[in-house]
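Peer 1: build me a structure from this.
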Amino acid sequence: MARNEPVAVIGLGRFGRALALELARGGTEVLGVDVDPRVVQGLAGQLEQVVVADASDVEALREIGIAGFTRAVVAIGTNLQASIITTSLLSDLEVDDIWAKALDDQQARILRRVGAHHVVLPEHDMGERVAHLVSGRALDYLEVDEGWVLAKTRPPHHLVGVPLGRSGLRAKRRVTVVSVKPAQEQRYRHTDTTTVLAYGDEILVAGAPADVDRFIDEM
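Peer 2: Okay, the predicted model is just below:
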């Protein structure tokens, strides 16, 4: 799907508003949709297109031309019924790429069943990330897919001074050091079998959550 194709963002609360404005800043044409006229009025002039519409009404969706969009985000927050109905209607209208916000795993499962191609749980994901930072277990932590994470940390002592190709890291601990930012440098670079880590380096480690957590615990 083309990167510059327009996106409809339905629900302009904190998450939807931030998403729509960031997409617009990046050059993507955005149609913002919300049922609250005050919310829409507050975004007038910030988004090129922003309309008042009840997205749980299929006729309202047709009137705003939603069927002409290949990408849409259902960013409706706590109104579970509206979120599910809107997602289902977008699927019925054959929108090719539907993203939906969920508050928990149960809502995520329902949204997938009614037609969402991608489901995000921003509160859950941010809570998981911050927990790793607050605990001091990682410098940063990102779930890039279900069952796969990327963590920023420092190398444990058993990796320091040993070429990664001889460390047996992937076989022993089922994780991979994909990048390193040496202590005296400002940028990350790719690792290979000859890369030797030092104390003070920052590394990006990829793997299953449990394996990455065990690796970080070795610090």
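Peer 1: contacts, neighbours, all on C-alpha from now
Peer 2: Fine.
Peer 1: as a check, name the ranges of all helices in this structure.
Peer 2: Counting by DSSP state H, the chain has helices at residues 14-25, 37-43, 58-63, 80-92, 105-113, 122-134, 164-167, 169-173, 209-217.
Peer 1: burial check on the closest residue to Gln46 other than its chain neighbours, number of neighbours?
Peer 2: Leaving aside its sequence neighbours, Gln46 sits nearest to Leu21 (C-alpha to C-alpha, 6 or more residues apart in numbering; 7.4 Å). Using other C-alpha atoms under 10 Å, Leu21 has 17 neighbouring residues.
Peer 1: to compare against the first, here's the next sequence to fold:
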Amino acid sequence: MARHRLFDEDILVIGLGRFGAAAAIEMDRLGYRVHAIEGDGAQAEKFSRRLTRVLAADAADPSQLAQAKPQDFRVAVVGIGTSIESSLLTAGNLVDAGVPSIWAKAVSAEHARLLERIGVHHVIFPEAESGNRVAHLVNDRMMGYIEFEDGYAIVKMSPPQEMIGFTLAETDIRKKYGVTVVGVKAPGEDFTHAVPETKVGRHHIMIVSGPSKLIEQLASRP
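Peer 2: The predicted structure follows:
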């Protein structure tokens, strides 16, 4: 039977060390088709049966990266941390390929500055941003994600289309998805506590709480 996918999209992950592997495995669990590039052949083989595709190659080399067709991906995550040079060259190759959303791990403030100068869209410090957490943020709907040990999460996210122009009572999100909209924020205003009469606009940001798996279902909606 075909696997149900919350996020029906192909994602490219480069580097399967601790951070990259955690991001890749969590994105696979969320339903993404994860394509990975890993320079260490043994490490690539280790994940070959767990991800959609794993290529043993050096992504810092444009000709080797080209085998993965990076231009076909909307999102790429660079988890390389052992070599700043490889990280920068790989990120630069992804920028040259025109990948719209590039996330890259930084090991220092200077590394982060150079990644941003190259054109990386999201720079991650693993001490603050785990690979697991980043996996939930790459879909562009969630802007913040905190998960607790019991599978409960609180997220900051943009509303799905089905909520826009309706009050919380009209959409009945709590009954439909099993999550609670705690607060909303309109541009230029502070967060306000959500009530049934709260009307959700296109540019609102919502604070949503509930079981992480149920929040993922809401975040997967167009």
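Peer 1: TM-score for the pair, please.
Peer 2: Here the superposed chains carry a TM-score of 0.57, computed using TM-score structural alignment, normalised by the length of structure 1; 140 aligned residues with a C-alpha RMSD of 2.9 Å.
Peer 1: about what we covered before: how about the helices of structure 1, which one is nearest Arg187 of structure 1?
Peer 2: With C-alpha to C-alpha as the measure, helix 164-167 is the member of the helices of structure 1 nearest Arg187 of structure 1 (19.2 Å).
Peer 1: need the counterpart of the residue nearest to Gln46 of structure 1 in structure 2.
Peer 2: Using TM-score structural alignment, the equivalent of Leu21 of structure 1 in structure 2 is Ile25.
Peer 1: I'd guessed that match sits against Leu51; true?
Peer 2: Yes: between Ile25 of structure 2 and Leu51 there is a contact under C-alpha atoms under 8 Å: 7.4 Å.
Peer 1: quickly list what's touching both of the two.
Peer 2: Counting by C-alpha atoms under 8 Å, 6 or more residues apart in numbering, Ile25 of structure 2 and Leu51 have no common neighbour.
Peer 1: now the helices of structure 1 as JSON lines including distance to Asp145 of structure 1?
Peer 2: Conversion of the helices of structure 1 to JSON lines gives the following (distance: least, C-alpha to C-alpha, whole Å):
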{"stretch": "helix 14-25", "distance to Asp145 of structure 1": "19"}
{"stretch": "helix 37-43", "distance to Asp145 of structure 1": "32"}
{"stretch": "helix 58-63", "distance to Asp145 of structure 1": "31"}
{"stretch": "helix 80-92", "distance to Asp145 of structure 1": "21"}
{"stretch": "helix 105-113", "distance to Asp145 of structure 1": "14"}
{"stretch": "helix 122-134", "distance to Asp145 of structure 1": "11"}
{"stretch": "helix 164-167", "distance to Asp145 of structure 1": "25"}
{"stretch": "helix 169-173", "distance to Asp145 of structure 1": "19"}
{"stretch": "helix 209-217", "distance to Asp145 of structure 1": "10"}
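Peer 1: okay, those, which one's buried deepest?
Peer 2: Most buried of the helices of structure 1, by mean neighbour count (mean count of other C-alpha atoms under 10 Å): helix 80-92, with a mean of 20.
Peer 1: which ones are touching the alignment partner in structure 2 of Leu61 of structure 1?
Peer 2: Aligning on TM-score structural alignment places Leu61 of structure 1 opposite Leu65 in structure 2. Leu65 of structure 2 makes contact with 57-59, 93 under the criterion C-alpha under 8 Å, 6+ apart.
Peer 1: do that again at 6 Å, thanks
Peer 2: Ala59 (C-alpha atoms under 6 Å, 6 or more residues apart in numbering).
Peer 1: got the buried residues for the helix or strand hosting Arg174 of structure 2?
Peer 2: Secondary structure from DSSP states H and E places Arg174 of structure 2 in helix 173-177. Across helix 173-177 of structure 2, burial judged by 16 or more other C-alpha atoms under 10 Å covers 173, 177.
Peer 1: so how far is it off the chain centroid?
Peer 2: 24 Å (C-alpha atoms, centre = their mean, to the nearest Å).
Peer 1: residues near Gly210 of structure 2, how many?
Peer 2: Neighbour tally, Gly210 of structure 2, other C-alpha under 10 Å: 21.
Peer 1: what's around the closest residue to it other than its chain neighbours, how many residues?
Peer 2: Of all residues not flanking Gly210 of structure 2 in the chain, Val179 sits nearest, at 4.7 Å (C-alpha to C-alpha, 6+ apart). Residues near Val179 of structure 2, counting by other C-alpha under 10 Å, number 22.
Peer 1: so who does the closest residue to Gly20 of structure 2 other than its chain neighbours touch?
Peer 2: Distance criterion C-alpha to C-alpha, 6+ apart; nearest residue to Gly20 of structure 2, sequence neighbours excluded, is Gly79 at 4.6 Å. Residues in contact with Gly79 of structure 2 (C-alpha under 6 Å, 6+ apart) are 14-15, 20, 105.
Peer 1: what residue of structure 1 matches up with Gly79 of structure 2?
Peer 2: Using TM-score structural alignment, Gly79 of structure 2 lines up with Ala75 in structure 1.
Peer 1: measure its match to Arg14 of structure 1 for me?
Peer 2: Using C-alpha to C-alpha, to the nearest Å, we find Ala75 of structure 1 at a distance of 9 Å from Arg14 of structure 1.
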